[in-house]
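S.K.: here is a sequence with its predicted model. Questions after.
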Amino acid sequence: MFDLEHPALVYAPIGRDAQIAASLLAEAGIKSKSVDTVSSMVLALDDDVAFVVVTEETLRSADLRALSEWIGTQLAWSDLPFIVLTHRGGGPERNPAALRLSEILGNVSFIERPFHATTFISVSRTAYRNRLRQFDARVQIGALADSERWLQTALSAGRLGSLELELASKMLVTSDTCKSIFGHPPGARFDYDDLLASVHPDDRERMQAAVQDTMENGKEYSIEYRVVWPDGSLHWVEIKAQLYRDRRGIAVKMVGVSADITERKEATEKQRLLNETLELRVAERTAELLQAHNKVMAEVEHRQKTEEQLRQALKMEAIGQLTGGVAHDFNNLLMAVMGNLELLAKHLPGDEKAVRLIDGAMKGAKRGASLTQRLLAFARRQDLQVKPIDMLRLVDDMDDLLKRSAGSGITLEREIATGLPFASGDANQIELALLNLVVNARDAMKDGGTITIGLRDDNLARSTPELAAGDYVVLSVTDTGTGMDTETLKKAIDPFFSTKELGKGTGLGLSMIHGLALQLKGALILRSTLGKGTSAELWIPVSEEDTAGQQQAMPGTVDSTRAENRHLRILMVDDDALIAMSSVDMLEDLGHEVVEANSGRQALEILANEAPFDLLVTDFSMPGMNGAELSRKARELVPNLPILIATGYADLPDGMELDITRLGKPYSQDQLATEISKVLAASVG
């Protein structure tokens, strides 16, 4: 239901058009008001009207000057929508009059009669939503005006003047307060040449150099200099300004404030003269200034470090969002490729060459799936099974694999603490991270060396930029290899950055581990010295669960449950035609009857009107209505309907109260059958 404070006007005096329009608007949740003449319509127009519905024939011969004048005098935020009902469409080929109406009305939509009620309601709702955005703009413009008044009040209270200097034209715009600081009365002419002329000759070159430095290097303009007023008196001013850039990032002007600091400078000078006669006070003042300077420098250094960390975090977040989106779309493509290859292999069992080619294509697709998992890990969108982990057991179980991966020329050593608490993580992903770190260490030692795998627990009493305060289990891998310089270390976790030769790595290993650590609320901390080796520490939070009997199963314990051998009627929903086709083929190959829908709205219509379904399988990311919204509405139509959501992302959005099973993309036919069996078993239980 829309806000009833903003009604729509209906001007359709002929026949039942007004009654029909009002009825349809009411159905759309929009309040309406009918008028009988053009003049009454103009009188009814105000800034709170949502939009106007008119019939073309009533405007064809009417005097529209008053209406055109009202439209032309709208405020900047307003562009009142008009919906014109016509028998000849809105194109100039069939309806030359439409061009005249478009020029007069401006924001106009044509609906050709006869029209479907849904079309009218859809256009009306769109016009209403557009008008609501205009109302929001009105509020924001008002708030901006208030902010401008507050700013002027603050500047006046602080006796600060404002100034703007156009860089290209050197046109200077100043407030009256700023003019008074340079000795000129309010309203007087005061351009950039006047400002330069007022600067003391001994300070003018320094002032111009500071302006030039700001224009060329983007530095903050901050300067104090003397000015000579028209009456010959000497004063001090302080100017602080910054560059203002347009949307293309090009500096177009300097914007800043000015202040009269004559009294402060005179007081400082008096103090200086007094201190010159008092040697002891000079020494004390020097010590105070030195202490203040050290404090400021420490604050500056801390601020610069914080800003650098913030820039790095923002950069990694932006890259993560882009990477996650690419990986999700790539997952969809792999879904279609792997599903079709799997089905194709079943239909060509006797053709050895075809089977070999299909097998090669499937291996390539699986490598692509592995790549997307690393991308999703970096973007912190992978699906994690977080449980308590005995890290000592995890490292012990990987001993043979790590030795084979390191090779005969590498010595593996351990520094393992005793009595370690359980960590909170995903054993599969942590094993993959450990293997990646050992392989990276091996590749950094071409002539052999030592890799030390360490385990310890640690406690952080205070939060750091990388980690929150708390207890952690630290898994470390240290090598005696070539190490990295400072610049290489900064880029080590960037995706696709690699120091290995072409074809020897994807550049995703450390970025994957970094994403995993952040997803576990931990951190990956790298330390390296060129020529002396590298240490990588994976900080994992200690598990807060009762670890008795809850050690996460190591890889290899795969649930082999298959879908029960019975005929199911399944509704398959996916907006991607390739994925929908592949999934339908896999389901039908399993012996099920499948009905396909390409949107959430179409799926709801099928659920409401066709025979009952045993299962709903839907994609999550769909335009208009995603899988979560579809699931909620489907359960309203069919309570307890078993639902399986397929998605390439790790988590469903917050607020999902429904108990829904998630199927990760890309999936095989066996995985699909297994998840169907699980969701049906859960619904029966």
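M.R.: Done, it's in. Numbering: from 1, shown residues only.
S.K.: okay, CA-based contacts and neighbour counts for the rest of this
M.R.: Will do.
S.K.: distance check, residue 536 against residue 43.
M.R.: For residue 536, the distance to residue 43 (Cα to Cα, to the nearest Å) stands at 74 Å.
S.K.: below is structure B, check it against A:
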Amino acid sequence: MTISGSISGRTVSGQPVSGQPVSGQPVSGQPVSGQVLLLAPHGRDAAIATALVRDAGLAAVTCRDIAEFHAAIDNETYFAVATQEALIAADLRPLQAYLAQQPTWSDLPFVVLTHHAGGPDRTPGAALLSEMLGNVTFLERPFHPTTFISVARTAHKGRLRQFEARARIDELHEGEQRLQTALVAGRLGSLEFDLETGVLSTSATCKSLFGRRADEGLSYQDLVASIHPDDRGRTLEAVQRSITSGIDYAIEYRTVWPDGTVRWVEIRARMVFDRKGAKRRLVGVASDVTARRNAEEEMRGLNEVLESRVAERTAELNAAHAVVLAEIEQRKRTEEQLRQVQKIEMIGQLTGGVAHDFNNLLMAVLGNLELLRKQVPLDPRAARLVDGAVQGAQRGAALTQRLLAFARRQDLDVVPTDLGNLVRGMGNLLERSVGSQIELQMSIPDDLPRALIDANQIELALLNLAVNARDAMPDGGVLSIALDAVKVGAREPGTRDDIAPGDYVRLRVVDTGEGMDAKTLAKATEPFFSTKELGKGTGLGLSMIHGLAVQLNGALRLSSEPGRGTVAEIWVPVTAEPAPAAPLALAAIEDAPRATILVVDDDALISMSTVEMLEDLGHEVIEANSGDRALEILENNRIDLLITDFSMPKMNGAQLAVAAREINPGLPILLASGYAELPANINIELPRIAKPYQQSQLATEIARVLKAPVM
């Protein structure tokens, strides 16, 4: 076979047809849903081409003339086969108009059957067809069946790649629609300010935050004019600072509506550049924070009144009763602690919900990337790009774990653990992390009792503390890590109440660094608070450790003074439980039986990714997008394992598990979730897998569940 010309006008020559058509395999493993159009009204060309197309595993439709040919073409057509004489003799303007209006992903392939020496480089008519039809391959007659099937397969594969591009475009469009839905649901307005043209683009929600209707204009000058005069100066300074330095723009200010109404808005934006570093834009979101600001003002006023009354009452009591002054002081501290707890709990609920939803998105990204790497041959550059995407998604997953730890909602794997062995095993990692300028000292007794911890999270917490200590000692110093057993007795009046009485293992991390003053120390565990420069810390490290310690029924204690270093202590409870059994061996996972698995998830992206991973492991998979549909399937099918998401509308995963066990009491069930807690009214214990999970984790959990007794 010889090929000449460009992609838009190839000429393929072969041997004459002889004997029966050569049978061929389908071009891909995908089910046949499209068709091949044939236009060969003269001679035996139509019959031969139809037989060969069908031998290639494709459906063929023969058209009598150009009108019928044009009417049959649609976006699902694989490719078209036509004789040169049928096209040259026809009015191709309607067909040319159709091809010119194809979607961006589509470039319909044509195979044109020519007479000998009738290619585009020899015949003006063929060259004209190449120009009019675009994606054309010329096949000279007579041809060999193998040549024709090869050309058909090439055209089919090219069309399938176009279909894949269409699917990716649809996914991107769906993602954009979800983003817009999220913005509308959260009453967040989007805005974009082009610094080169001075044009401000805003969404309808954003316009409403400035008292404008959706059909009204809102220029940058209008926005500036709507800022309250008392806030205009600092707002414009913040804009200029972001433009000059490139730092993120975040500010709250009052805006005056056209009807005189005064509202508070919060604007958060960042500088965005094109690939060449030009065309600077400020892109961000706006939200109405009037209710919060009013509540803060009201609270501030109430606090002032309360403080005034407390001061008056304190003066009266000072004159007569000093163990009373102490009681009032304790009450004030308790009230302040209560306000902080309420504030952190509110932020934690919001953070936990956002992290849970983000975990679902990362689940789809990581799962699809893992399958893509296994199933598609990648050149070195593409492999690096896939690895980069996987690493980015894994960093996102690690960040969500920090968020969930702060919100005390991450799914912990709490088991009895020898904390001494764990810390010793981190010695080399800690030495590399702190560097050669810092002396690392470790004091670990040999007879420590086991503690109830999540080993991975404790390792992450210790590494965070070590890195914080390193950053606090830029000129070198000493980092001491020690473990000891501590017994906490009954609380006495006036003592700290952050930890319950009992036996604990205490992990102490002490540095000789810069230390913190009292004000900084008080804020150290607040979310997103950081003393590091922008880009060198998320402000979630200590808040994550605090959330982890509380979730483990322990505590995080910090003490520090400027110039005298910092002491961080993680207290975790002791247990008499034995160490857990060894994990399943790799051979046990690989030898696990192939099963019929029912996957239930209301998120189509998550469901698709999980199904692909399970089928790649050799399991037979049935999909359901709701609890009701899953129960119907369980009634009518033999299911070996149920894998269900927890957070679903109408019927959550735990409720589905209860109903499923009524149908099949012995059914193994695996619950997928990013949360640690189940509702208090669900009386069922289920093995769980935390999102986002990878294929290897999924295989391990399936092997464990199928071999374990039903709970």
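M.R.: Perfect, thanks for sending it. Here the structure is a predicted model, which is why all the values come from computation and not from measurement.
S.K.: quick TM-score on the pair, please.
M.R.: Remark: TM-score between the superposed chains equals 0.55 [TM-score structural alignment, normalised by the length of the first structure]; 402 aligned residues with a Cα RMSD of 2.9 Å.
S.K.: quick revisit: among residue 536 and residue 43 of the first structure, which residue is more densely surrounded?
M.R.: Legend: neighbour count by other Cα atoms under 10 Å for residue 536 of the first structure and residue 43, higher for residue 536 (22 against 13).
S.K.: list the contacts of the more buried one.
M.R.: Going by Cα atoms under 8 Å, 6 or more residues apart in numbering, residue 536 of the first structure touches 437, 476-478, 524-527.
S.K.: same check, this time on residue 405 of the second structure
M.R.: Applying Cα under 8 Å, 6+ apart, the residues near residue 405 of the second structure are 544-545, 547-548.
S.K.: closest to residue 53 of the first structure out of the contacts of residue 536 of the first structure?
M.R.: Of all the contacts of residue 536 of the first structure, residue 53 of the first structure sits closest to residue 524, with 61.2 Å by Cα to Cα.
S.K.: once you drop chain neighbours, what's closest to the residue mapped onto that closest one from the second structure?
M.R.: With TM-score structural alignment as the criterion, residue 524 of the first structure lines up with residue 556 in the second structure. Closest residue in space to residue 556 of the second structure, ignoring its immediate chain neighbours: residue 570 at 4.8 Å, by Cα to Cα, 6 or more residues apart in numbering.
S.K.: same check on residue 190 of the second structure?
M.R.: Excluding the flanking residues, the one nearest residue 190 of the second structure by Cα to Cα, 6+ apart is residue 285, at 4.5 Å.
S.K.: isn't that neighbour right up against residue 267?
M.R.: Yes: the pair residue 285 of the second structure / residue 267 is scored as a contact, 6.0 Å apart, by Cα atoms under 8 Å.
S.K.: the stretch 51-200 of the second structure: strands as residue ranges?
M.R.: Ranges of strands in the stretch 51-200 of the second structure, per DSSP state E, counting those that start in this stretch, are 60-63, 77-83, 110-114, 136-140, 189-194, 200-202.
S.K.: Serialize those to a markdown table and add fields for mean neighbour count and distance to residue 618 of the second structure.
M.R.: Formatted as a markdown table, these follow (neighbours: other Cα atoms under 10 Å; distance: least, Cα to Cα, whole Å):
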| stretch | mean neighbour count | distance to residue 618 of the second structure |
| --- | --- | --- |
| strand 60-63 | 19 | 33 |
| strand 77-83 | 24 | 30 |
| strand 110-114 | 26 | 38 |
| strand 136-140 | 28 | 40 |
| strand 189-194 | 20 | 45 |
| strand 200-202 | 20 | 50 |
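S.K.: closest one to residue 469 of the second structure among those strands?
M.R.: strand 189-194 (39.9 Å).
S.K.: which one of the contacts of residue 536 of the first structure is nearest residue 129 of the first structure?
M.R.: Nearest to residue 129 of the first structure among the contacts of residue 536 of the first structure: residue 524, at 46.4 Å, using Cα to Cα.
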